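Visitor: fold the following.
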Amino acid sequence: MSDLATAQLQGVDQAVLRLLREELVTVSRRGYERGLVAGVSGNNSVRIPGTDLVLIKTTGQCQGDMDTADTVVMTLDGEVLEPGRKPSKEWRWHTAIYRVRPDVGAVVHQHPPYAVAFAVANQVPKIVHTAARGHVRRVEMVELLPAGSPELAEVITRMFSDAELRVALMREHGTIAVGPDLRTAYFRTEYLEDNAKVAILAAQIAAMPLDEHVHLAVDRAPLAEDGG
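Guide: Below you'll find the model as predicted:
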């Protein structure tokens, strides 16, 4: 461990670090419980304020089963500061986003199914409702590259160098959302997924007008008396 990294870690308020670990666990569990990620997939991270350090999920851990021991501190250069804990293999592009985006305080990577369906179809969903228009604004697509690879990190870094970008789809993979804090980044993921779901439902409704495709049975039962 480098002297600079050691000094930074020692200078972190332990109460603040504990709260960040707890929040990372809480947000990660919420994503799993809401069906935004399956198995041991996905990874979230948060910048430790006032430092060049980041807290990220450890590799191979289900977000739904996480506790604070499943988080690890590392530098933006990739140095792990807690021996015995291995960060997510996606750490390269997490740390790269923090390097190019000083405004970003957290990165959330989930696999929400409706948004991923668009990514599998190699399509970017239109922004179809006002909530997504306000919170997501626009969506970009990251090309398919091996998970955790330097090549993937390079593409994501270049894309998120745009200070206005908040969310992106990863082709056949998942989503990336950034924000000034962990909950904002997470909620942008929820808005992205809700927008994708509504876009699909709206397309289905437009393709199958209800008056032509829904045939209700004739109700011959007598009218129910008021009061049941």
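Visitor: rest of the way, CA atoms for contacts and neighbours
Guide: Will do.
Visitor: what about V72, which SS state?
Guide: For V72, the assignment made with DSSP: H, G, I helix; E, B strand; the rest coil gives strand.
Visitor: distance of it relative to S28?
Guide: 14 Å (C-alpha to C-alpha, to the nearest Å).
Visitor: the more surrounded of these two?
Guide: Remark: of V72 and S28, S28 carries more neighbours, 29 against 23, as counted by other C-alpha atoms under 10 Å.
Visitor: the more buried one against N44, yeah?
Guide: Yes: the pair S28 and N44 qualifies as a contact (C-alpha atoms under 8 Å) at a distance of 7.0 Å.
Visitor: how near is I56 to A117?
Guide: Following C-alpha to C-alpha, the distance that separates I56 from A117 is 26 Å.
Visitor: neighbour count winner among those two?
Guide: I56 (27 against 21).
Visitor: ok so the more buried one is a strand residue?
Guide: Yes: read with three-state DSSP, I56 is one of the residues of a strand.
Visitor: which residue packs closest to it, ignoring adjacent ones?
Guide: S45 (4.2 Å; C-alpha to C-alpha, 6 or more residues apart in numbering).
Visitor: residue contacts, the one you found?
Guide: The neighbourhood of S45, defined by C-alpha atoms under 8 Å, 6 or more residues apart in numbering, consists of 24, 54-57, 94, 106-108, 182.
Visitor: here is a second sequence; please produce its structure as well for comparison:
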Amino acid sequence: MLLQGATRLLLVPLSRLVFRPVIEGRENVPRRGPVILAVNHLSAFDSVVIPLVAPRPVAFLAKAEYFRQPGLKGWLVRTCLTAIDAIPVPRGGHRAAQDALEVARGVLADGKAFGIHPEGSRSRDGRIYRGRTGVAWLALASGAPVVPVAVLGTDRIQPVGTRLPRIGRITVRFGAPLHFTPSPGARSGQLRRAATDEIMAAIQELSGQERADDYNELSTTV
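Guide: Model (predicted):
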């Protein structure tokens, strides 16, 4: 725990020095209670950026393999991921995806913040893709508000295929919270689809990305 806190204290100012982030709308993130941060996905670095610039700790899911790498490099990766509250989960298949959502619901039940990329996998062409309905399932199951978030510039910081981030400026915009409640008589699938589309529209408005009307088929999550 002490090492985790010390690592975070080091990473936050270091990230601000290296990436000079422009942060907008931090006041839109509730300081207490469960909240979902729904973020666009341009780079593997996105889920590292958000916990370092948000006004409160934010947990993201991370591939379990990242926590099992050997040697000094593996130790450094585990230490950094633990410092930003990353949660190891196995990947692959519908059952694994649902299990991951249950883990996320547990985070929210503890009154914490959870980050999710509704598109699933990273966009390879810079467009914003149709959202998977897991984010709406999570919002409706937990009752937590959803804060739409746009990250810009991370595709230049760490393009697809690169291992280490480059120096450069990024922008993070936190939008106004969205609230969703179950509607009596409404079909659950339709409700999740409508809520997800509303969330993605809010993210797209913040990011200014061109919209793709289909799913990112490289996705392995819901």
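Visitor: can you give me the TM-score here?
Guide: The TM-score (TM-score structural alignment, normalised by the length of the second structure) is 0.28; 113 aligned residues with a C-alpha RMSD of 6.2 Å.
Visitor: which of the contacts of S45 of the first structure sits closest to E154 of the first structure?
Guide: Nearest to E154 of the first structure, judged by C-alpha to C-alpha, of these is H94 at 11.0 Å.
Visitor: and that closest one, how many neighbours does it have?
Guide: Other residues close to H94 of the first structure by other C-alpha under 10 Å number 29.
Visitor: which other helices and strands contact the host helix or strand of it?
Guide: H94 of the first structure is located in helix 91-100, with elements delineated by DSSP states H and E. Packing partners of helix 91-100 of the first structure (3 or more C-alpha pairs under 8 Å, 6 or more residues apart in numbering; DSSP states H and E): helix 150-160.
Visitor: and the helix it packs on, what's buried?
Guide: 152-153, 156-157, 159-160 (16 or more other C-alpha atoms under 10 Å).
Visitor: which among those gets closest to G134 of the first structure?
Guide: Nearest to G134 of the first structure, judged by C-alpha to C-alpha, of the buried residues of helix 150-160 of the first structure is F160 at 18.7 Å.
Visitor: ok, the closest residue to that closest one other than its chain neighbours to G179 of the first structure distance?
Guide: Nearest non-adjacent residue to F160 of the first structure, counting by C-alpha to C-alpha, 6+ apart: I97, 6.5 Å away. For I97 of the first structure, the distance to G179 of the first structure equals 11 Å [C-alpha to C-alpha].
Visitor: which of the two has more neighbours?
Guide: Taking other C-alpha under 10 Å, I97 of the first structure and G179 do not tie; I97 has more neighbours (25 against 21).
Visitor: I'd say the more buried one and M159 touch.
Guide: No: between I97 of the first structure and M159 there is no contact, the gap being 9.3 Å when judged by C-alpha under 8 Å.
Visitor: contacts only, for the residue lying closest to C80 of the second structure once chain neighbours are set aside.
Guide: Once flanking residues are discounted, C80 of the second structure sits nearest to T7: 6.8 Å by C-alpha to C-alpha, 6+ apart. Contact analysis of T7 of the second structure by C-alpha under 8 Å, 6+ apart lists 79-80, 83.
Visitor: just the buried ones from the residues you listed?
Guide: Here, 16+ other C-alpha under 10 Å leaves 79-80, 83 buried among the contacts of T7 of the second structure.
Visitor: counting only helices, which of those residues make the cut?
Guide: Counted as lying in helices by DSSP state H, out of these, are 79-80, 83.
Visitor: biggest helix in the first structure by residues?
Guide: Per DSSP H, the first structure has its longest helix at helix 182-207.
Visitor: beyond the helix holding H94 of the first structure, next helix or strand please.
Guide: Counting by DSSP H and E, what follows helix 91-100 of the first structure is strand 106-110.
Visitor: tell me which helix or strand comes right after that next one.
Guide: Sequence order places helix 113-120 as the next helix or strand after strand 106-110 of the first structure, per DSSP H and E.
Visitor: the helix or strand containing A194 of the second structure: which residues count as buried?
Guide: Assigned by DSSP H and E, A194 of the second structure belongs to helix 188-207. Within helix 188-207 of the second structure, the residues that qualify as buried are 191-193, 195-204, 206-207, counting by 16+ other C-alpha under 10 Å.
Visitor: what about the helices in the second structure?
Guide: Under DSSP H, the second structure gives helices at 2-19, 46-53, 71-83, 93-109, 134-142, 154-157, 188-207.
Visitor: the longest one vs helix 134-142, what angle?
Guide: Here helix 188-207 of the second structure runs at 120 degrees with respect to helix 134-142, directions being taken by axes from the mean of the first three to the mean of the last three C-alpha atoms, to 10 degrees.
Visitor: and helix 188-207 of the second structure, what does it pack against?
Guide: Helices and strands touching helix 188-207 of the second structure, by 3+ C-alpha pairs under 8 Å, 6+ apart, are strand 35-39, helix 134-142, strand 146-152.
Visitor: make it 7 Å
Guide: helix 134-142, strand 146-152 (3 or more C-alpha pairs under 7 Å, 6 or more residues apart in numbering; DSSP states H and E).
Visitor: circling back: determine which two of the contacts of S45 of the first structure are furthest apart.
Guide: For these, and using C-alpha to C-alpha, no pair is farther apart than L24 and H94, which are 14.3 Å apart.
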